[in-house]
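> Provided below are the primary sequence and the corresponding predicted coordinates.
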Amino acid sequence: MKKYTLRAFSLLLIVLSMYSCSLDEYNPTEVTGDETLATFDGWKGMQTYCYSPLYDQMFSASDYLAVAEAGTDIWLTSKNATNTQQLFYYEGLTTSTNATNKLFKQAYSIINTCNAIINRAGNVADGNADDVTVLTAETHCLRAFYYLVLVTNYGNVTLSLDESTTNAVLNPKRNSVEEIYAQIVSDLTYAAEHLKTTPYENNSARVTKKTALGLLARAYAQGAGEGLKENG
């Protein structure tokens, strides 16, 4: 009887000792987005995402082609089909039409990411300063490109340069075409000044000084077509 009592008592001590132990574990899910973007790796990872529309749906699907080219006289619908008459003949065309709506949302979604990268660049705690400068310049170039897509196809849209918060803007205000082109020129000028002719990390998929200058020339040409002049 004493033998069984001793075993039971020993087992009880073991159980109690297990409950008294504490283990400090790192939970990666508790890391906030702000903390991630304060590190160079996290910030750079999101910066790379700013390129995603260029190899994803914006150009790999027919939506951009439909918006940019379908309304010209070089395109006709097959057998006079009516399912694409909004884009091919501008009959009933609205911003809620699938292709136009998709392109619009894609551009604004990634512009918000660009805004976050640009505005948070100064908060990156680690990483090489030159790398941060180059990647920030890349993002200025990309933001300018996406706004060039918007102003070319949608006219005077809303110009947003701040990262969106949880408070949605339910009544956005349109900016003038002049204001939008001025920001595009500003972004591309900054990019051209800080980018090199060779791509970052020799990655040919990244934008360079040549990219920024080429887009800047396009912006000036299109702006002139709108009757705009630099500095008024």
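Thanks, I have the structure now. Note that the coordinates shown come from a computational prediction; the quantities given were computed from them, not determined experimentally.
> C-alpha only now, for contacts and for neighbours.
OK.
> Would you confirm that residue 208 contacts residue 190?
No - at 11.9 Å, residue 208 does not count as touching residue 190 under the criterion of C-alpha atoms under 8 Å.
> Report the separation between residue 149 and residue 203.
24 Å (C-alpha to C-alpha, to the nearest Å).
> These two: which has the busier surroundings?
Neighbour totals were compared for residue 149 and residue 203, and residue 149 leads with 17 against 9 (other C-alpha atoms under 10 Å).
> Is that one within a helix or a strand, and which one?
Secondary structure assigned from DSSP states H and E places residue 149 in helix 129-154.
> Put this next to the previous one:
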Amino acid sequence: MKRLLLLLMLLQAITSCNKLLDKKPTDFVDPAGFYNSEEELNMALAAVYDPLGNEYMYGSSLWFQFGICTDEAFYAFSANAYSAPMFYQYDYTNPYVGGIWQQCYIGIERANMLIENINKPSMDETKRQAILGEALFLRAYYHFILVSNYGDVPLKLKSSDNVNSISIPRTPAKQVYEQIVTDMKEAEGKVNTITSIGNSSHVSKTAVRGILARVYLYMAGAPMNDQSKYADALYWAQQVDAGNEHELLTTYNATITNSAYSQIFINQCRDIYDIKECIWEVDFYAKDADPTYAEMGKVGTMNLGCTNIDTGRSSSNIKTTIKLYRLYGNGDLRRDWAIAPFSYSATANPLTRTYYTSTNIIGRDAGKWRRSYEPSNFVKLQFTNGTNFPLLRYADVLLMQAEAENEVNGPTATAYTAINKVRRRAYGLPVNVASTVADVPAGLTPAQFRQFIREERARELCFEGVRKGDLLRWGIFTNVMNEMVAEINASNASFTNKSRWITGYATAASSGRYQLLPVPALELNVNKGMTQNPGW
């Protein structure tokens, strides 16, 4: 199931230095001597995927350092070099600001090299095209991360031929997005179906379609505000259903949990692929006793606090907001899974759970990925684990369908059907049967339906790294930051906690510059054609 990691390990082995005094470094793969077989193309493809799991990407940064301090959650402790992004206490020298940029361009460079050498080996043409499709998509996806975080960025469609003299100007965001769409559309016709792949780690046709829907929603929203793109988003979200490969998970193991929603994340903790619900994931690996051959992220190690490493140590770093807690209605089974209703109060094994009182709402731990469900053969380390990170779930696709349909045609039956499936599952009800308890109220105006979708995305997708992007594309980021300052100040938290917890929100609301990251210092130093973002 972790074939991508195994291919990367093999690639590292064959490119390592054999002699300490070799004058020509052999830890660099010379294109002239590589890409000569199907196996080498697959190893090169694994290297294109690799940056996704880096600490500065989905290993942590994109959903933790730059993913919280929204109306879902905040960081509870003090600011330092590691946590500065969560308080908006960073500048262009911050390693996390530079890390996203660097890892994306590493992925783009590797993708370009693979694309340029795709025709070298003699091999099955269908397999060649599938590899090419994945490389094209990943090149586009790395550009998508860049343009949505930094704005205008260099559009790079060829591998570098001179690293000693670099002068690559920024490409307007509109042009970058257009190339992203072009690459992804070409990729969609080449990659395999998720059914034939059998896992969520490789990019499949439905993954491409779902991410295309997300890209078009970004183009429709701020800062581009090209509302004609809602129709494209609707088309691609609906295309996810074309192959009948996906559906919401509706079953669960009643001996360990009480909802299908929680079962999604238990499966991820247990390294179980569910290709019907989970369309695309970043792969991590923590099996076996030797952590040397593991590639881990931090999903689960930052929520539900636990000091017992046998259960699964977690740092209690993601604290949930009052707003998120109150968004859930009575009977919504997602609330007490996404937001842990208890804390661990001792280090003994088994641990003792202390449940919160009804008045103790602010600052509860996020509880979506619980390390107690990790298999016993997983390496149990303090700060990392092997749980995959979800990049696209089918529930997200349904909510994108509902959002785009509402923007194009209003709150039609199609829009209601899509969102109501998600809500019925949340209440433990059959997803195709109408419910007076779970269903969105009938007769909403487009504006009311839009607001309901915005709240539903928080309820369903909290802590999955999409909320900040949603707030920005909806054009409500600054208003929400101000609302969170007011919420914390009105809460029953201590004066000390209030002062610390509002820091990030108040800073983010203080200037429009925080809606984009600054161009990293290293890029400004080496790229003579680069300019800085406004305000930085």
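Here it is on my side, so go on. Here the structure is a predicted model, which means the values were calculated and not measured.
> Can you calculate the TM-score here?
After superposition, the two chains reach a TM-score (TM-score structural alignment, normalised by the length of the first structure) of 0.74; 198 aligned residues with a C-alpha RMSD of 2.5 Å.
> Average offset of the helix holding residue 149 of the first structure relative to the second structure?
Aligned to the second structure and superposed, helix 129-154 of the first structure gives a mean residue distance of 0.9 Å (mean C-alpha distance after the TM-score superposition for the first structure).
> whereabouts in the second structure does that helix align?
Aligning helix 129-154 of the first structure against the second structure (TM-score structural alignment) gives residues 125-150.
> what do you get for stretch 205-217 of the first structure?
Going by TM-score structural alignment: stretch 205-217 of the first structure matches residues 201-213.
> Please apply the same query to stretch 94-108 of the first structure.
Stretch 94-108 of the first structure corresponds to residues 91-105 of the second structure when matched by TM-score structural alignment.
> rewinding a little: so if I had to pick from residue 208 and residue 190 of the first structure, which one is more boxed in?
Set side by side, residue 208 of the first structure and residue 190 show more neighbours around residue 208, with 23 against 18, by other C-alpha under 10 Å.
> Would you mind pulling the contact partners of stretch 482-501 of the second structure?
Stretch 482-501 of the second structure has contacts (C-alpha atoms under 8 Å, 6 or more residues apart in numbering) with 71, 74, 75, 76, 77, 78, 322, 362, 502, 505, 506, 509.
> where's the second one relative to residue 326 of the second structure, distance?
Distance from residue 74 of the second structure to residue 326 of the second structure, counting by C-alpha to C-alpha: 16 Å.
> and if you look at the first one?
With distances taken as C-alpha to C-alpha, residue 71 of the second structure is found 11 Å from residue 326 of the second structure.
> So between the two, which is more surrounded?
Higher neighbour count among residue 71 of the second structure and residue 326: residue 71, with 23 against 12, using other C-alpha under 10 Å.
> The more buried one contacts residue 481, correct?
Yes - the pair residue 71 of the second structure / residue 481 is scored as a contact, 7.5 Å apart, by C-alpha under 8 Å.
> just the helices in the first structure please.
2-20, 33-37, 40-49, 52-55, 57-60, 63-69, 85-89, 98-120, 129-154, 177-194, 209-225 (DSSP state H).
> Give the helix, strand or coil label for residue 343 of the second structure.
strand (DSSP: H, G, I helix; E, B strand; the rest coil).
> what's the burial count for it?
Each residue near residue 343 of the second structure was counted by other C-alpha under 10 Å, and the total is 19.
> What separation is there between the most centrally placed residue in the first structure and residue 223 of the first structure?
Geometric centre of the first structure, nearest residue: residue 110, 2.4 Å, by C-alpha atoms, centre = their mean. Residue 110 of the first structure sits at a distance of 23 Å from residue 223 of the first structure (criterion: C-alpha to C-alpha).
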